[in-house]
Every structure is written in C-alpha cells, then in structure tokens.
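Q: With the input below, show me the fold.
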Amino acid sequence: MHSSSVADPPLVREPLHAPVAHLIRGGIVEGIHYGSVVVLDADGQARLQLGDIEAAFYPRSALKPVQAVAMVRAGLPLDGELLSLAAASHSGEQRHLEGARRILDLAGLSEDALRNVPDLPYGPAVRDTWIREGRGPSRLAQNCSGKHAAMLYTCVLNDWPLDGYLDPAHPLQQAVAEIVEDLTGQRIAAVTVDGCGAPLFSVSLHGLARAGARIASAVPGTPEARVADAMRAYPEMASGAGRDTAAMMRAVPGLLAKDGFEGVEVAALADGRTVAVKIADGASRARVPVTAAALAWAGVDPASLVEFRGETLLGGGEPVGCVRPVRSLEPVPFPACA
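A: Modelled structure (predicted):
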C-alpha cells in the first residue's frame, strides 16, 4: 500500500537535457556537455532547475545512501566506517577489503556468499598495483562489495534467504524499493540491473534530490541520520583516497555527497539544501564543476569550491582552456579559462 504522499512514477521519456558545461580551448567553446541540474532550498522548493529534472532516469550508485537507509531500517546494526562502506562505491583499497570482510564476518559468512560481479579495484593506483601483483578480478575488490556484504548481513538478521538476494522480488529488495519510494516521494518508474548485479530503481532527478535532503537533514538517531553521519565522518570509506566526492565532503562542512556512474551526483547540506546533477554523456569532467556550481547556487561559499571548478585543458603541456559550467549555473562568475 503506497502512502498518499507518494506521487506517481516519473515519465519514461527521452530527457530534455540542456547545456550545463562548456569545454573551452583557446577562448573557443570546443565542446558542450548536456545534462540536468536541480537545486533545492532548505524548505524543499526548487531554487534552480536546468534541463529535465522530472524524467525517469537511473541514479546508479548515487542511490546507495538510500539503499543503506533501507538496510538500517531493516535492522542492520552497522555505524561509522562500516556503515559508510555499506553505501560505498569504493576504490578497492585495503581498508575497503578489510571492511567488507568484517561485515561478512559479522554475518557469519565468507566472500563466497557475495553475488556481485567480480572485478578489479576501481581506484586506478590500486588497480595498477593489483595487476602488477598478478591478481585477477574478485567479488571483494569490486566497488560495491561493501553494499553487498551489508545486504547479506541484513538478510541473515531477518532470516531472509541468501539465495536470490539480488532478485527484485526478494524481501530485501522489496524493502529497499519501499524506502526508495518513501524518500524520493514517488513511485519507481522501472527496475533494471545495475553494474554490480543489484536491482536498480528508476526515479527522477528531482526525486533523488528529495531523498538526499531527507537523509542529510534527518533527526539524529534515525536510520537516515545514521547513514549521513557515517558517510560524513568517513567519506573515504564511501569512495577512496583522492576521489572528488570525498574531497568535496572534506571541503564543505556538513556536506553529504554521493556520485554514480554515468555522470550522476547528489550533494546535500544538513539543513536540507540539496543539489542533484545528471550529465547526459556520463562525463565526470563535467559532473564535478557542475556540482560545485550548483552548490554555490545553494549558498555554499564559492571559496570552498575552488578546487572543483573544472579541470584545466593542456596544449603542448601548457594550459589552454578548461571545462567550466555554463554561465547560468554560476551565481558568482568562475575565473576565466586560460
């Protein structure tokens, strides 16, 4: 039974994206990244919207904090670094592997119980070392292993079957779907399979922003607040050393942020101000400066966002341009490109 506060699912259509970032070389716009952006005020009203924030889309790993909330609501007792790892797209560092093993140990399980796709570590430096050592893909190294370990632990605690825990009809995934609809405020438009093998639920970008706001501004002690607190305290457990989302959380006090493949980001402040970004072509080089510009729109001090204003383009080893948000996304003009 759906609550009356849960709206109908977003329409499945070709998104009407708009230009959100320019690739500028030598003073000329060489390329354009399209996408959609929404900025919510603390009262939940859309202060800024660009592109198509209501079409159905897949949030990818940006939905992991919502999945983690669902597991905590279902009795998952993790906190701190292990709960952050449960919401992670991790780099495969030693702390991530050890953390996933710890969760499995708490569940009385081994790595063999995982059903995520075997992969090499996501972090480039970690992956290079892994390959030099002659190690192949593994389920533990795959960037979603913390989430999968937590899913298995949640199943053990609820006496749910371990077999088929990734099936959308499994009690665990039904519980996750219920919380996705609760926190986004809308019914799920479609369900597919994410890269790791888990069900992936389609909502709107606006819905993703509402969920981020609900989690970041939650009352202390609630499942939402526990997830937010864990990720804020241990941002590198939810990502990895040198990752842009962790760096942004370190730079902006109280920020809760989660990225996802294909150019998705949600970032929310403790008072509920939230931004959500989707880059149409999936480019992180646009995702990062567009998210920074949207946070400035939300009232974050632009001085704390300088390092996220867009990568520099080189020509012959010298700066000749940059990737920067479109002017309509800049409440305070960014420095001109080289």
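
Q: rest of the way, CA atoms for contacts and neighbours
A: Fine.

Q: Mind jotting down where the helices sit in the stretch 51-200 of the chain?
A: 64-73, 80-86, 94-107, 124-132, 145-157, 171-184 (DSSP state H, counting those that start in this stretch).

Q: Kindly check the end-to-end length of stretch 219-239 for me.
A: 25 Å (Cα to Cα, to the nearest Å).

Q: circling back to that earlier point, most packed of the helices of the stretch 51-200 of the chain?
A: Most buried of the helices of the stretch 51-200 of the chain by mean neighbour count (mean count of other Cα atoms under 10 Å) is helix 80-86; its value is a mean of 28.

Q: for that one, packing partners?
A: helix 94-107, helix 145-157, helix 223-233 (3 or more Cα pairs under 8 Å, 6 or more residues apart in numbering; DSSP states H and E).

Q: Quick one: closest of the ones you listed to Ser4.
A: helix 223-233 (21.2 Å; Cα to Cα).

Q: got the angle between that closest one and helix 171-184?
A: 90 degrees (axes from the mean of the first three to the mean of the last three Cα atoms, to 10 degrees).

Q: same for helix 223-233, what does it pack against?
A: helix 64-73, helix 80-86, helix 205-216, strand 256-260.

Q: How far off centre is it?
A: 14 Å (Cα atoms, centre = their mean, to the nearest Å).

Q: Tell me the helix or strand right after it.
A: helix 244-251 (DSSP states H and E).

Q: hang on, the earlier thing: let me have the helices and strands packed on helix 223-233 in TSV, adding distance to Trp160 as columns.
A: Shown next, in TSV, are those (distance: least, Cα to Cα, whole Å):
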stretch	distance to Trp160
helix 64-73	13
helix 80-86	18
helix 205-216	26
strand 256-260	28
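
Q: on that earlier part again, so which of the helices of the stretch 51-200 of the chain comes closest to Leu256?
A: helix 64-73 (9.6 Å).

Q: Remind me what that closest one packs against, helices and strands.
A: So helix 64-73, by 3+ Cα pairs under 8 Å, 6+ apart, packs with helix 145-157, helix 171-184, helix 205-216, helix 223-233.

Q: Next, the second sequence, to be compared with the first:
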Amino acid sequence: MTEIITTPRRTPGPPPPVREPAHVPLAHVVRGGVVEGVHHGSVVVLAADGSVEFLAGDIEAAFYPRSAIKPLQAVGLLRAGLPPLDDESLALAAASHSGEERHLTTARRILDAAGLTEDDLRNVPDLPYGAERREEWLRLGHGRTRLAQNCSGKHAAMLMTARARQWPLDSYTDAAHPLQQAIAATVEDLTGQRVARVTVDGCGAPLYAVSLHGLTRAVARLATAAPDTHEGRIAHAMRAYPEMVSGTGRDVARLMRAVPGLLAKDGFEGVQVAALPDGRAVGVKISDGGDRARMPVTAAALARCGVDPGVLAEFARTPVIGGGAEVGSLRAAGALAPPPEPAPAP
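A: Presented below is the predicted three-dimensional model:
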C-alpha cells in the first residue's frame, strides 16, 4: 500500500469575528427589464499564491459552511484513521448525495466493511435529496431512512473510523467525541483559524463556524495537495467521481465535469466553494440562502479566476419565465456583473 504523506500542519490563527455579515448585492432577478429581486451575499476570489484577488461583502465574518465543509471533514477522517477505501467510497464520504442506488450501495459497502449496519447511523432519517430520485422513492412506497439522507456517506465513514479506533459508536456525533475533536482540529488546520462556534448541522453532526475566506483557503489547499497526502486523496476522489459527491445532473457535478481539474462543493443556505489545481479558488455565500443565485455568482467568480466564460455560460444565468416563455434572467450583479445582455428585438 502506498504510504500516505501528511502535509505540515500550521498553528491556527484567531477565530473569525461573530457579527452580522456586511453582505452586498451579488445577483439580480430581472423580469421584463425591471430588477424584480436582489440576492445579497459575499464572495472571495483567491489567486494561485493564496492572496485575495477580488472580494465583495464580508469574507471575514464567522459563518456556517454547511455541507461545503464536508471535504475538510473527510480529510479529518483520514487523519483520524479511516481505513483504506476506494475513490468512489471516499467521494461519498465528502458528499451531499442524491440518494441514487449507487449512493446507497456505496454507503452500505462502507458500513459492511466496518461490520456495521444502517441501524448504527445517527444521522436524521430523510427522503433522497434529488427531486427525481425522491419521486421514484415515494412511488415505490419508501419513507424516510438514514441511508437515503444526503449525508449518509459521511456518517458511514465516521462510524468506520470510530470502529477502527475502538472509539464509542453510539456517541460518534457528539462534539466532545474523540472523532469529532480530530475533525475540528483538521478544520482549524486547513482553514488557518480557530473555530468561532460549534453547533449541530441538519444531519446531526457537529458544524463549525469559520470565515468564507478561511473555508476557501482550505479548499485551495486540497486542490493543490500532492496525491500521496490525505488532502490529495480526497481531492482526487471527488474529481474522479463528481456524481458521487452530488448526483446525476446536479450543477456541482456538471461544473466539475466542465472545468478540468476543478474541485467543488456546495452547501445549504447558498454556500459554494471551488478551486482549480493551481490554487485559484472562489468562495460564495448567498445571505438569504437562495440556492438559485449560488451558481450564477459562482460562475462569475470563476470567470475572474480566468476560467473560459464560454465553458461557464450554462451556469452563469438562470432564465426567468413568464407565460411559458423567457422574459428575463437571474445573473450576477454589482462588482461581479457580466456585460449587459442585448435588448430584445421590438
């Protein structure tokens, strides 16, 4: 087995300040030439050397990354002693999956390898996340289960690590559990800052407040890591299996397929991070949690990283429909605004 190299760890700096973030307008919903809605938020673009190339809003305030923190948690599991897994399973450990059959099969495979079952999971039972899969699931007469919930891959890997380390299983989601303490230390190392607050995420696992700047810096570290490091292993698995990280047709998977080498992860409440192999990276937080603004703003930020706007075109705008026809669009605005669209023909 190839030796896993551990990258040097840094002493984290102070935690980000807990305050009301000073968000700014990032996206406009335009209907018939009139701005119908405005999405506020914050965005940061990092250069390859880690310096801030562009920012809008408040990138230093503490916030909860939600599922965008999962790649960092997955690195923490490897550091804590997660037994060897194939790339498909590692990708699922960092996933917000759609509950497709391959996602459930892989989560079961992780549990089986640890001698555990779905009953050992402590995430919240739910329906599959993907709309099409959820409808199919309900047609088949299924209800909410822990395995179908979008974080089951992460929880299965957490359990596998706890079993390997002979740590308690039924309390693995407690913030004071040695597994979660190891993950918290990894989050602080990768972001370069101490955690400002700890709460409980929707799935039941601990969630750590960091800054948008720190989160983006951490994802850039994963994207540039050597393949024989824990960070590099997670980045490689996610790039190799983007549909395992999200699901068939999901925008994050399509974005990773469209931009060679891109590492990307979304999170509830309008969070998105993405990083290129050379360290250029973007972080986005939509203040109202509006998911519809997340990808147009991300596309505009990636264009500032030098990604071909033509490649990003399908992500850069969302049509606004009236009477079954397109009457406008949702696009990035403010300092991120693209060139104006041509006026419609009279």
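
Q: TM value for the aligned chains?
A: Once the chains are laid over each other, their TM-score by TM-score structural alignment, normalised by the length of the first structure reads 0.97; 335 aligned residues with a Cα RMSD of 1.2 Å.

Q: just to revisit the earlier point, for the helices and strands packed on helix 223-233 of the first structure, which one sits closest to Gly31 of the first structure?
A: Closest among these, using Cα to Cα: strand 256-260, at 22.7 Å.

Q: In the second structure, point out the residues matching that closest one.
A: Residues 263-267 of the second structure are where strand 256-260 of the first structure lands when matched by TM-score structural alignment.

Q: What is the distance between the matching stretch and the centre of its chain?
A: Mean C-alpha position of stretch 263-267 of the second structure versus that of the full chain (Cα atoms, centre = their mean) differs by 3 Å.

Q: That one vs the first structure, average distance?
A: Compared with the first structure after the fit, stretch 263-267 of the second structure shows a mean deviation of 0.2 Å (mean Cα distance after the TM-score superposition for the first structure).

Q: List the buried residues of the longest strand along the second structure.
A: In the second structure, taking DSSP state E as the definition, the longest strand is strand 34-46. The neighbour-count check on strand 34-46 of the second structure (16 or more other Cα atoms under 10 Å) flags 38-46 as buried.

Q: In the first structure, which residue range corresponds to that strand?
A: Under TM-score structural alignment, the match for strand 34-46 of the second structure is residues 28-40.

Q: Mean per-residue distance, the matching stretch versus the second structure.
A: Mean for stretch 28-40 of the first structure is 0.4 Å (mean Cα distance after the TM-score superposition for the first structure).

Q: contacting residues around that stretch?
A: Stretch 28-40 of the first structure has contacts (Cα atoms under 8 Å, 6 or more residues apart in numbering) with 17-24, 46-53, 205-206, 209, 272-281, 286, 294-295, 297-298.

Q: Apply 6 Å and report the result again.
A: For stretch 28-40 of the first structure, contacts defined as Cα atoms under 6 Å, 6 or more residues apart in numbering pick out 17-24, 46-52, 273-280.

Q: What of stretch 230-242 of the second structure?
A: Here stretch 230-242 of the second structure has contacts from 75, 87, 91, 222-223, 225-227, 253, using Cα under 6 Å, 6+ apart.

Q: tell me how far that stretch is from the chain's mean position?
A: Per Cα atoms, centre = their mean, the centroid offset for stretch 230-242 of the second structure relative to its chain is 13 Å.

Q: residue contacts, the residue nearest the centre of the first structure?
A: With distances taken as Cα atoms, centre = their mean, Ala62 lies nearest the centre of the first structure, 2.3 Å away. By Cα under 6 Å, 6+ apart, the contact list for Ala62 of the first structure reads 258-260.

Q: Export these as TSV, with columns for distance to Ala303 of the first structure and neighbour count.
A: Below are the contacts of Ala62 of the first structure laid out as TSV (distance: Cα to Cα, whole Å; neighbours: other Cα atoms under 10 Å):
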residue	distance to Ala303 of the first structure	neighbour count
Lys258	21	27
Asp259	22	29
Gly260	25	19
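
Q: which one among those gets closest to Ala267 of the first structure?
A: Nearest member of those to Ala267 of the first structure, counting by Cα to Cα, is Lys258, at 6.5 Å.

Q: which non-adjacent residue is nearest that closest one?
A: Nearest residue to Lys258 of the first structure, sequence neighbours excluded (Cα to Cα, 6 or more residues apart in numbering): Ala62, at 5.1 Å.

Q: Distance of the counterpart of that neighbour in the second structure relative to Ile183 of the second structure?
A: Taking TM-score structural alignment, Ala62 of the first structure has Ala68 as its aligned residue in the second structure. Between Ala68 of the second structure and Ile183 of the second structure the distance is 14 Å, computed by Cα to Cα.

Q: hmm, back to that, now the element after the longest strand of the second structure, going C-ward?
A: For strand 34-46 of the second structure, the following helix or strand on the C-terminal side (DSSP H and E) is strand 52-56.

Q: Check the mean deviation of that following strand from the first structure.
A: Overall, strand 52-56 of the second structure averages 0.4 Å from its counterpart (mean Cα distance after the TM-score superposition for the first structure).
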